[in-house]
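Undergrad: Sharing a sequence plus its predicted fold:
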Amino acid sequence: EEGKTLKGWLARGNWTDVGSPHSLRQAERWKLQDIAITDIIGDLSMHGARVQGPVQLGDSITLGKNTRVIGPVAIGSGTTIGSNVLIGPYTSIGDRCIIRNNAKIFSSSLYNRAIIGANTTISGSIIDNDTHIGERCSIENDTVIGPRVVLRNNVVVHSKTRVWPEVVVPEGTIVKEHILNDKFDLRCEGS
């Protein structure tokens, strides 16, 4: 019977398990693997940058001097990437993001309007909408930084840590445990 199959549940909108960060990153990898060629949707400003496909680039993107993008990667419209930045494989960057000089981003998902400070490294993580990561920060694997979070400069977020939403993490903090805002749902488990 159609209604009792997984396909039937999905078609009716009853699928409510959002999954773990690892499963979300894996889904992103599958989506990025479908990019077959480098596809530039609109205007692209490159200043000595190198793009090794496959890469999907939205409209009005700026890539700074000596920046390298190694696909598969998708970059949304209106995103500005500074000089000497390295964007590694299996990275998805949303619309109107700003990535400052000397940042390194590997196998991560940045949602819309994220700002990543200079000399920051992000690896295997999810960065939600309107989040601001300061300079010289390190975001380790399987981390989720929720919406409208601010990480000040020199913050280290250890693996498998959750910070959300609307939290401000002071400069120089080493985050080893979840930081959750009491005004929001405090659950952070997934499948």
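TA: Arrived safely.
Undergrad: CA atoms for contacts and neighbours, from now on please.
TA: Noted.
Undergrad: Give me the longest helix you can find in the chain.
TA: Longest helix of the chain, by residue count under DSSP state H: helix 21-33.
Undergrad: quick one: contacts of that helix?
TA: 18, 72-74, 90, 92, 107-109, 124-126, 142-144, 190 (CA atoms under 8 Å, 6 or more residues apart in numbering).
Undergrad: one more time with 10 Å
TA: With contact meaning CA atoms under 10 Å, 6 or more residues apart in numbering, helix 21-33 is reached by 18-20, 54-56, 71-74, 89-92, 107-109, 124-126, 141-144, 160, 162, 188-191.
Undergrad: Correct me if wrong: residue 105 contacts residue 91.
TA: Yes. Applying CA atoms under 10 Å, one finds residue 105 in contact with residue 91, separated by 7.3 Å.
Undergrad: shared neighbours, those two?
TA: Taking CA under 10 Å, 6+ apart as the criterion, residue 105 and residue 91 both touch 69, 123-125.
Undergrad: Mark which of the contacts of helix 21-33 are buried, thanks.
TA: The neighbour count (16 or more other CA atoms under 10 Å) marks 54-56, 71-74, 89-92, 107-109, 124-126, 141-144, 160, 162 as buried among the contacts of helix 21-33.
Undergrad: A further structure is provided below for comparison with the first:
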Amino acid sequence: MKALVLAGGKGSRLRPLTYTSAKQLVPVANKPVLYYGLEAIRDAGIHSVGIVVGDTAHEIREAVGDGSRFGLDVTYIPQEAPLGLAHCVLIAREFLGDEPFVMYLGDNFLVDGIAGLVEAFRGSGNDAQILLTRVAEPQFYGVAELGPDGEIIGLEEKPEHPRSDLAIVGVYTFSPAVHEAVRAITPSARGELEITDAIKWLMDNGGRVRSHFVSGYWKDIGRLQDMLECNRIVLEAIEPNVRGTVDGFSEISGRVLIEPGALVENSVIRGPAVVGADSKISSSYIGPYTSIGARCVLENADVQYSIVLEDSAIRGVPGLTYSLIGRNVEVSRARGVPNTHQLMVGDHSRIQVRA
């Protein structure tokens, strides 16, 4: 069995961060989201992986390499434009051959992995098996309707009046029958080959399509609040370990991971939290559910429930919360006139300041 990982796409909901970075490489607890997916594929017993890449291909290749660090054998499959999930299957035909495969959207986050889905699919005789989870607002997702035996009897994309609360998670398993389906369908109104149309084609042409439910936690990390929530979930399970240097004037409590080379001086860190390698925390407070990336500097700062990416600095700024700070960013207190804000902000940013 093989795996097809989709790591293209623009990541428009995480702009401006994704103008300069692949959304699949935004870190959760200081590890790129894509890595969690690759590890889940490996842990399900799959080792041959094709990664579909687009505009951020160089960055994905640099981060993943040949896959050996994950115990995988990786092949890269360029996609000239984001032409739909079914188009990814179409262009991966040579790599996939006649083997069954799992298709994994690289910006999905599953705490308990996909071993259960893969095990249920193997030997089932199904042509497609769709991963589902119950959600509070199904109108924002692809939605599945089930028959009495768990078979898929209907699929809708972001319906105004959903027929169920079962959202389609971005992980699918397919038999080779799907190759005929993706060749048979035509582009949707938005000009893409939709995987839901391919699955419907299988259903209409005698294919066996079944469901499988998520065990544990799932998120599509398309928005800031999703990233922060995933970060919280992972940090709650980290093992505390101080591998850097903490001076005698600092206080560390709860689940706190401090990576090698990090220095904590005259500061308080309340876990769960992680401080990346070679970072310096001085006279600062790091509150729960915070990830500080590698080589960051915090001086006289107060940060909690946030993600700070590598090589960034926060100086003299209190009360920073529910924030995602990109790479090589400097956040500092404005000098001069009291009670003013001085900002240089990119397109599609969102900033909240106390009046």
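TA: Now that the structure is in, tell me what you want to look at. Quantities reported herein were computed from a predicted structural model and do not represent experimental measurements.
Undergrad: rewinding a little: over in the second structure, find the residue span the longest helix of the first structure aligns onto.
TA: Counting by TM-score structural alignment, helix 21-33 of the first structure lines up with residues 224-236 of the second structure.
Undergrad: What residues does residue 28 of the second structure make contact with?
TA: If you count contacts by CA under 10 Å, 6+ apart, residue 28 of the second structure has them with 34-36, 109, 221, 227-235, 290-291, 307, 309.
Undergrad: Look up how far residue 241 of the second structure lies from it.
TA: 18 Å (CA to CA, to the nearest Å).
Undergrad: same thing with residue 260 of the second structure?
TA: 10 Å.
Undergrad: For the two, work out which one has more neighbours and name it.
TA: The neighbour comparison of residue 260 of the second structure against residue 241 (other CA atoms under 10 Å) goes to residue 260, with 16 against 12.
Undergrad: Next, the distance between the ends of stretch 61-76 of the first structure.
TA: Where stretch 61-76 of the first structure begins and where it ends lie 8 Å apart, using CA to CA.
Undergrad: residues near residue 229 of the second structure, how many?
TA: For residue 229 of the second structure, using other CA under 10 Å, the count is 18.
Undergrad: what does residue 175 of the first structure give?
TA: Neighbours around residue 175 of the first structure, by other CA under 10 Å: 17.
Undergrad: Once you drop chain neighbours, what's closest to it?
TA: residue 157 (4.7 Å; CA to CA, 6 or more residues apart in numbering).
Undergrad: Check the alignment and tell me where the one you found lands in the second structure.
TA: For residue 157 of the first structure, there is no aligned position in the second structure, judged by TM-score structural alignment.
Undergrad: One more: the one 10 residues further on?
TA: Mapped onto the second structure by TM-score structural alignment, residue 167 of the first structure lines up with nothing.
Undergrad: Equivalent analysis for residue 69 of the first structure, please.
TA: Aligned against the second structure - with TM-score structural alignment as the criterion - residue 69 of the first structure pairs with residue 269.
Undergrad: same thing with residue 52 of the first structure?
TA: Alignment note (TM-score structural alignment): residue 52 of the first structure maps to residue 253 of the second structure.
Undergrad: Could you report the separation of that match from residue 288 of the second structure?
TA: For residue 253 of the second structure, the distance to residue 288 of the second structure (CA to CA) stands at 10 Å.
Undergrad: shared neighbours of the two, which are they?
TA: Common neighbours of residue 253 of the second structure and residue 288 (CA under 10 Å, 6+ apart) are 269-273.
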